[in-house]
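Student: pasting the sequence and the predicted coordinates here, then a few questions.
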Amino acid sequence: MAAETNVLSIPVRMDTAAFREFSAFDVLTRQKRWRRPLLFAVLMVAFAIVCFTQVGKREGAALLGTVLTVVGVGLPIVYFATFFRSVSQQAKRLKLETPRDVYRVELSDSGVRVLEAGKQDKQKLVQHYEWQQLYGAWRTASAVYIYVEVGKAYLLPAAQIPGGLDAAWKFVQEKMPAEKQHTVK
């Protein structure tokens, strides 16, 4: 097999900040998991407002309104605090406090290759994906995230891409079906 000439090789070095940014993007932007806590808060506060309109007319209306407000606002805060705490704990388990090489991604005409981190001549191929079989790609202001399946993505931080985000996104736009390409403002 002849060596490919059109290859963009991206050695990815991960740290806690990049991991946290990706996790927030994945859960809050891509999966939109902020919607349910917000809906819960809006409904509970709406019920609390109804209770507050009954103050002086119904016994305990003020107390019930206060409880509904505290629960309606408090539980979403606990939800998000727990999420970000778990992301920090996972980053510690992955030993990302100090930046470390995690993998090398090569974008080429034939697809996306993922190689183990390390010296280029000693790298072992982890996986190869053809462009059509990928789940999707998302471009943000600071990275390109290539999802090989619903719950598995490879992060390409802008600062680590030779040629910047535009170079990686050019491969995505040319090779991946348009319906799988997403740009986040």
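Tutor: Noted; the coordinates are in hand. Residues are numbered from 1 along each chain as shown.
Student: from here on, just use CA atoms for contacts and neighbour counts.
Tutor: Fine.
Student: which residue packs closest to R113, ignoring adjacent ones?
Tutor: H128 (4.4 Å; C-alpha to C-alpha, 6 or more residues apart in numbering).
Student: and F40, how far is that from A46?
Tutor: From F40 across to A46, the span is 10 Å (C-alpha to C-alpha, to the nearest Å).
Student: below is structure B, check it against A:
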Amino acid sequence: MEYHLTTPLKKEDILKFNTGDVVYISGTIFTARDEAHARILELTEKGEELPFDLEGSVIYHCGPLMQKREEKWEVVAAGPTTSARMSKMTPLLLEKHNVLALIGKGGMTNVSEALEDSCVYLAFTGGCAALAAENIKDVPTVHWLDLGMPEAVWELTVENFGPLIVGIDTKCSDLFSEIEERAGKVLSDLNI
């Protein structure tokens, strides 16, 4: 199945997804890598308000390359980064904030239960930084630039951002684990 969604997402938008479905997203998404996740959790723990709204949001595991022209940020490249690095922080992030979709590459480990009935993981093919940049129409603002360009939280306005493949759905089905399991079986059958 193929879906076209606009942010902010609603839970009913993602509950119908199955692994392998194709998704395109329009609206606002936020980049966040390791340092941004840590700061979100730190501020949340302190009871401080975040400078952006994560209600029904999409977080893109990405450290974009940006360029400033005439006081306006422009995307040079914005490919996905490896999501596994954020796996440990993701359950708490999802417990505290209504993030409904995560975008990245390579899958995530030990998060399918945390995503159950609440969030999906959408895989974007690595090496597609230029394609991703084409679908980013505006960069309204940046938060926490003190973390450095790749670690800051960039607010991106996207149009038909994708194709994204549902890698982990809300029913705990994990496409990455399933492929790994099948590949392991094929290798063991080959007696290599």
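Tutor: Cool, the structure landed. Remember, predicted model here, so these are calculated numbers, not experimental data.
Student: what does the TM-score come to for these two?
Tutor: Taking TM-score structural alignment, normalised by the length of structure 1 as the basis, the two superposed chains have a TM-score of 0.23; 79 aligned residues with a C-alpha RMSD of 5.9 Å.
Student: ok, and what's touching the strand or helix carrying the residue nearest to R113 of structure 1?
Tutor: Of the helices and strands defined by DSSP states H and E, H128 of structure 1 is found in strand 125-129. The contact list for strand 125-129 of structure 1 (C-alpha atoms under 8 Å, 6 or more residues apart in numbering) reads 111-116, 148.
Student: ok, now with 10 Å
Tutor: Strand 125-129 of structure 1 has contacts (C-alpha atoms under 10 Å, 6 or more residues apart in numbering) with 103-107, 110-117, 148.
Student: swap in stretch 63-76 of structure 1?
Tutor: Against stretch 63-76 of structure 1 from outside (C-alpha under 10 Å, 6+ apart): 34, 36-55, 60-62, 77, 81-82.
Student: so which elements touch the helix or strand encompassing Y103 of structure 1?
Tutor: Taking DSSP H and E as the definition, Y103 of structure 1 sits inside strand 100-108. If you count contacts as 3 or more C-alpha pairs under 10 Å, 6 or more residues apart in numbering; DSSP states H and E, strand 100-108 of structure 1 packs onto strand 7-14, strand 111-116, strand 125-129, strand 152-157, helix 164-175.
Student: what about R93 of structure 1, distance to K152 of structure 1?
Tutor: In this view, R93 of structure 1 and K152 of structure 1 are 18 Å apart by C-alpha to C-alpha.
Student: no wait, V78 of structure 1
Tutor: For V78 of structure 1 relative to K152 of structure 1 (C-alpha to C-alpha), the value is 26 Å.
Student: same deal with Y145 of structure 1?
Tutor: Going from Y145 of structure 1 to K152 of structure 1 by C-alpha to C-alpha gives 10 Å.
Student: same drill for those two, tell me which one is more crowded.
Tutor: The residue with more neighbours, out of Y145 of structure 1 and K152, is Y145; 21 against 11, by other C-alpha atoms under 10 Å.
Student: helix, strand or coil for the more buried one?
Tutor: Here Y145 of structure 1 is recorded as strand under DSSP: H, G, I helix; E, B strand; the rest coil.
Student: and it, what does it touch?
Tutor: For Y145 of structure 1, the contacting residues are 22, 25-26, 136-139, 152-157, 182, by C-alpha under 10 Å, 6+ apart.
Student: just V23 of structure 2 next, same as before
Tutor: Counting by C-alpha under 10 Å, 6+ apart, the residues that V23 of structure 2 touches are 1-5, 17, 122-123, 160-166.
Student: repeat that with 7 Å
Tutor: Residues in contact with V23 of structure 2, defined by C-alpha atoms under 7 Å, 6 or more residues apart in numbering, are 2-4, 162-165.
Student: likewise for Q181 of structure 1?
Tutor: For Q181 of structure 1, the contact set (C-alpha under 7 Å, 6+ apart) comprises 136-138.
Student: at 8 Å what do you get?
Tutor: Contacts of Q181 of structure 1 (C-alpha under 8 Å, 6+ apart): 136-138, 172-173.
Student: what's the answer for F19 of structure 1, then?
Tutor: Contacts for F19 of structure 1 were tallied using C-alpha under 8 Å, 6+ apart; they are A91.
Student: hey, where'd the helices end up in structure 2?
Tutor: According to DSSP state H, structure 2 carries its helices in the segments 11-15, 34-45, 90-96, 112-115, 129-134, 175-190.
Student: can you tell me which of those comes nearest to G104 of structure 2?
Tutor: G104 of structure 2 lies closest, by C-alpha to C-alpha, to one member of those: helix 129-134, at 11.6 Å.
Student: name the residues of the closest one that come out as buried.
Tutor: 129, 131-134 (16 or more other C-alpha atoms under 10 Å).
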